[in-house]
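1. dropping a prediction and its sequence here:
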Amino acid sequence: MPSTASATYSFTGAATGVRPAAGHGAATYGWTAAAVGASPKTGTASGRYNWTGLRIVGDDGVYLPPDNRWRVIVQETRSGEIIARDVIVKNLVVQRALSAGCDIAFDVDFHDPSVAGIYFKPWQQYIHLEKVMLGKRRIWCTGIVQPSDVDPNSGVLHLKAKGFAAYPKGLPWLEDLNWVANDAYEPVVEIWRHLQEDFPNGNLNVEVYPKTSGVEMLPGYGFDGDLLNLNFFATFVRAVDKLDCGDYIDALARDIPFDYLEQSEWNIDRTDIVKKIQLGYPRLGLIQETLAFVLNENVLAAKPHTETETDWISDIGVTGWFPGFEYSSTLANADPNRLRRYLDEATANIDSNERAAAWAHRRLARRQTPAYWEQITIDPNHPNAPMGTFDVGDTIIVSGFMPWVGHIRQYHKIIAIQFDVGKNTCQLQLMAEGAFNYDQIYYPDGSSNIITNHAFDNNLSGWTATGPGWAWDGSQGHDALGSVTITADGTNHDLLTQPYGLSDFQIFPMKVSVKCSGAVSSGDSLSVVAQFYDDALVPTQAVLVGAINPSGTVPWRKLGGGSVLTPVGSTHVALRLHVDSAMTAGQVWFDDAELTL
């Protein structure tokens, strides 16, 4: 006979998180049902189910969205009002870069309800991109809407936005400043203060930090009895010149050097997004020793850097201008297996010989780099290096096989990170760590030395001999082992540094240490000479700075040390070591050459 039954069931359970960074909330479930059937084995039931669940909470206590897609947030630049927190877009491409503003591009349809009431205008809205990374909602970058195109048929807006770090570009520096000395960061801090406080519609509420680097910029020339001071200011700005603020910051970052980086984050109650620019001397970023970027593992594709026609440069000359002055520097780094190639570069942003020398050094270094990958496509979810564990400015190790080179394991600096959401790709723009030269700029105070390899520590690199006989000696040295030596034979011998740029009528000191053994000489046969050149590096004059007449054994002593005045028509100088034909026998050692410019 058919029978009926009623029953009550209740269940309580706690959900288990997949990982601490994205845990699931606890939940309680319960229901009541009355069963009706023809027999205890078969029947039908009616039931009621009720449940409640907690939203996922990230590591920082902030609720996480139910999915892990990019979210586009729109905020008014002047009022600060957030007018949309999740605009639906297509073809999103975003690039975050080192020492530059980010780039954002996407397509948005005006029919979409998420943009109802929004009229995008250049410089009127911020575009913030948010994504969950490592269990936290992170503002990846912030851009300002730029002039964009509208499709004439569909009305779809191809929106472009540029990072707020690029805001100073195109704006004039309308101040008169003549700082005798200042911190390296002070011009950057002052530019942002000037743009945000001196103009009513220029405040982006961007914070620049830190305010100081601990490095002092000094005048281009100092006076201590040896140097003639022709430029009394470390920073000289005139409103009438209308210097481009963005160009000035970039030139300063290049020459000091320092990095800068955009940073954006929610405020505590998520009603505004805080914007900052971080400065780092001489660089920003971490050296990531624990992350791995390996071809055929998390590196899906890699573009090797190959030497193009412009890559090989043995000599580079840089020229810059300051009101009333011209500054220049020439740097050489010859490869014995290649022919000489020269590159000339001019820039109006260089206002001292020291900055010209620093820029020449960097430009040459970037053309003589090891084999590396300039672009890699990665899996951002791979455990080797999950997204969020690295950023632009970081140094990473990339390893794998490179055609024509072999297996490479090379340190690379991340220059930019680009996501193409439509194509589901993540690309890193890289440069070999050696392509970045973080040598600090020289502001000579009367004691600094511009000569490369002045102490002959390991070789004769940076020096040019006019004939045979010169050799490196690691067993002899003035302050430390390492010197250059030659045996006198009654003929003339010369060894020269590269030519360095000069200002008109510049006064500078020059000296070297010398030692002799078994010397036979009939006059002042050992000398240090200031060899001058014109703009074409044609020799103009040679000025004797110091000389001795050696006899027998001569212990280490200083040769030269006096000041030299740059003659009219000369723009470059090299230090020349000279062994004259008047010395017919004996061995000579030179060490610790000094040329202060």
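-> Ah, there it is.
2. only C-alpha atoms for contact and neighbour calcs from this point on.
-> Fine.
3. residue contacts, the residue nearest the centre of the chain?
-> When CA atoms, centre = their mean is applied to the chain, the residue found nearest the centroid is residue 259 (5.0 Å). Applying CA atoms under 8 Å, 6 or more residues apart in numbering, one finds that residue 259 lies in contact with 98-99, 253, 279-284.
4. alright, now check it against this:
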Amino acid sequence: MTWTYHAMRATTRQWLHRELPLSDVRLSPALSGPYSLKARIEPEYGDLIGDDGELVLSEWGTLVFAEASGQIRGGGIVTDTKIVGQELDLTIDGFTAYPADMPITSTLTWGGKTEGTTGAGVDPFDVVRAMWDHLQAQPDGDLGVTYTQNSTPYRLGAWHNARRLDEDGELDDDPKAVQDPPIPIDKVWDSKKGKKPTAAQGKDVYWRYRLPWWDAIDVSQKINELAKQVPFDWREHYAWADSSKEDVVMELHLGYPRLGKRQSNLTFVEGENVTGLVPINRDGSDYYNTVYGFGSGEGSKQLRQSVSHRDGRLRRVKVEGRPEVSNKAALRAIAQDELLRTLHLADITQFVVVDHPNASIGSFDVGDDVLVENRRGWQPTRLWVRITGFDYQPETGEITVKCSRSDRFRYGGA
């Protein structure tokens, strides 16, 4: 398989180079994380140095794309360079690295006293797309990223003007008393069974979800928080815009309840299409069957959520401190994710295959579930794992698959 690498100016989308002389390339797609590409250029190339002596490949100014068999396989933004003599090492991060440390500078609001009188909150995917729209609307911020237009049944927001509830969750004796803070929605909303709370006397109940600029919200952190809370997956997608190969589509794929599929016709077997031995990890130091999540607040008012599973072993408790989380649903999701991660001992976290017909590049992707068989050693194992990423070296054809057992993931709030 022949690989070609292209460089484009990020702000103007003008081509800088159509055959970058990259070597020691390592391509790493990821599930719910940015693509990674690391490479080297050696020796010096005159057409990669500008008239002013500066590098043509500038940090946060250049896009690089990897092409094989006529298809764009991945790419991203040049974020770091290192020069040692005639060696130029490049770090290229996928376009979803762009929102990291980027704040929302204008308040984003859904619902309110007028629009919030219908419906029951905002779809998290609409929030993600709006935050990306906000970033790309700024000067020199338009990467040309597009997004899938699918949806989720989960709803974000809070009910305002609801009648106050007492400690038992019953309506307060004072019909004019308003619940403060507002009642959160933050769940999968059933339009047939879901009901608005009772309005305080003289008030109209409405929902609102707001991301205020004064909270200095980091867009990347907020997307990751929502992805855990709902939960949902996301990944980057790259493709030629058309047959002329003059432009590239960069699309954010959002998936609820998940991305990827169960690859029932593809098995990775040690000694067949897996090179070397498949490590089976059984790390008891990281085993817990109860997780307490502690969120914002202090003392007895601190937000707390716990999840547990009785499995015949001694009780092992892990405390997960997340003082930045002020939402019960988000905190419980974090605790649940941590329990799934630490509950099962046997796990396969990576294995190595070589690009060939039985496991060719393109036959599996991040997010997919695949069956891995370890037939030798102390504990022959057949385990379904979910691919969370992989490192691919085009020069050798070797693929290091990164994964974790499939039952450590939850979908759609399950």
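-> Yep, it's here. Remember, it's a predicted structure, so these values are computed and weren't measured experimentally.
5. kindly provide the TM-score of these chains.
-> The TM-score (TM-score structural alignment, normalised by the length of the second structure) is 0.81; 364 aligned residues with a CA RMSD of 2.6 Å.
6. before we move on, the earlier item: are any of the contacts of residue 259 of the first structure buried, and which?
-> The neighbour-count test (16 or more other CA atoms under 10 Å) applied to the contacts of residue 259 of the first structure identifies 98-99, 253, 279-284 as buried.
7. between those, which sits nearest residue 231 of the first structure?
-> In terms of CA to CA, no member of these lies closer to residue 231 of the first structure than residue 253, at 21.2 Å.
8. from residue 143 of the first structure, how far off is the corresponding residue of the first structure for residue 362 of the second structure?
-> Structural alignment places residue 362 of the second structure opposite residue 388 in the first structure (criterion: TM-score structural alignment). Residue 388 of the first structure sits 20 Å away from residue 143 of the first structure, going by CA to CA, to the nearest Å.
9. same drill for these two, tell me which one is more crowded.
-> Remark: of residue 388 of the first structure and residue 143, residue 143 carries more neighbours, 26 against 15, as counted by other CA atoms under 10 Å.
10. that one -> the second structure?
-> The pairwise alignment with the second structure assigns residue 143 of the first structure to residue 76, based on TM-score structural alignment.
11. that's a strand at its match, yeah?
-> Yes: judged by DSSP: H, G, I helix; E, B strand; the rest coil, residue 76 of the second structure forms part of a strand.
12. residue contacts, it?
-> Residues near residue 76 of the second structure by CA under 8 Å, 6+ apart: 35-37, 63-65, 92-95.
13. with adjacent residues omitted, what lies nearest to it?
-> With sequence-adjacent residues excluded and distances taken as CA to CA, 6 or more residues apart in numbering, residue 76 of the second structure is closest to residue 94, at 3.8 Å.
14. the one you found -> the first structure?
-> Across the two structures, residue 94 of the second structure finds its equivalent in residue 163 of the first structure, going by TM-score structural alignment.
15. tell me how many other residues crowd the nearest residue to residue 43 of the second structure once chain neighbours are set aside.
-> The shortest distance from residue 43 of the second structure to any residue other than its chain neighbours is 5.0 Å, reached at residue 86 (CA to CA, 6+ apart). Burial of residue 86 of the second structure is recorded as 11 neighbouring residues (other CA under 10 Å).
16. same deal with residue 111 of the first structure?
-> Neighbourhood size, residue 111 of the first structure [other CA under 10 Å]: 10.
17. quick check: the gap between residue 278 of the second structure and residue 353 of the second structure.
-> To residue 353 of the second structure, residue 278 of the second structure is 11 Å away according to CA to CA.
18. tell me where the stretch 101-250 of the second structure has strands.
-> Remark: strands of the stretch 101-250 of the second structure, listed N- to C-terminal, are 108-111, 145-147, 154-155, 158-160, 183-184, 187-188, 206-211, 233-240, 248-255; assignment by DSSP state E, counting those that start in this stretch.
19. for the second one, grab the matching residue range in the first structure.
-> Aligned by TM-score structural alignment, strand 145-147 of the second structure corresponds to residues 206-208 of the first structure.
20. that stretch vs the second structure, average offset?
-> Following superposition, stretch 206-208 of the first structure is found to deviate from the second structure by 0.8 Å on average (mean CA distance after the TM-score superposition for the first structure).
21. list of residues touching that stretch?
-> Stretch 206-208 of the first structure has contacts (CA under 8 Å, 6+ apart) with 189, 192, 274-279.
22. gap between stretch 557-566 of the first structure and the chain center?
-> With CA atoms, centre = their mean, to the nearest Å as the basis, stretch 557-566 of the first structure stands 38 Å off its chain's centre.
23. how about it, aligned to which bit of the second structure?
-> Alignment of stretch 557-566 of the first structure against the second structure: no match, by TM-score structural alignment.
24. give me the buried stretch members for that stretch, please.
-> When burial is assessed from 16+ other CA under 10 Å, stretch 557-566 of the first structure yields the following buried residues: 558-561, 563-564, 566.
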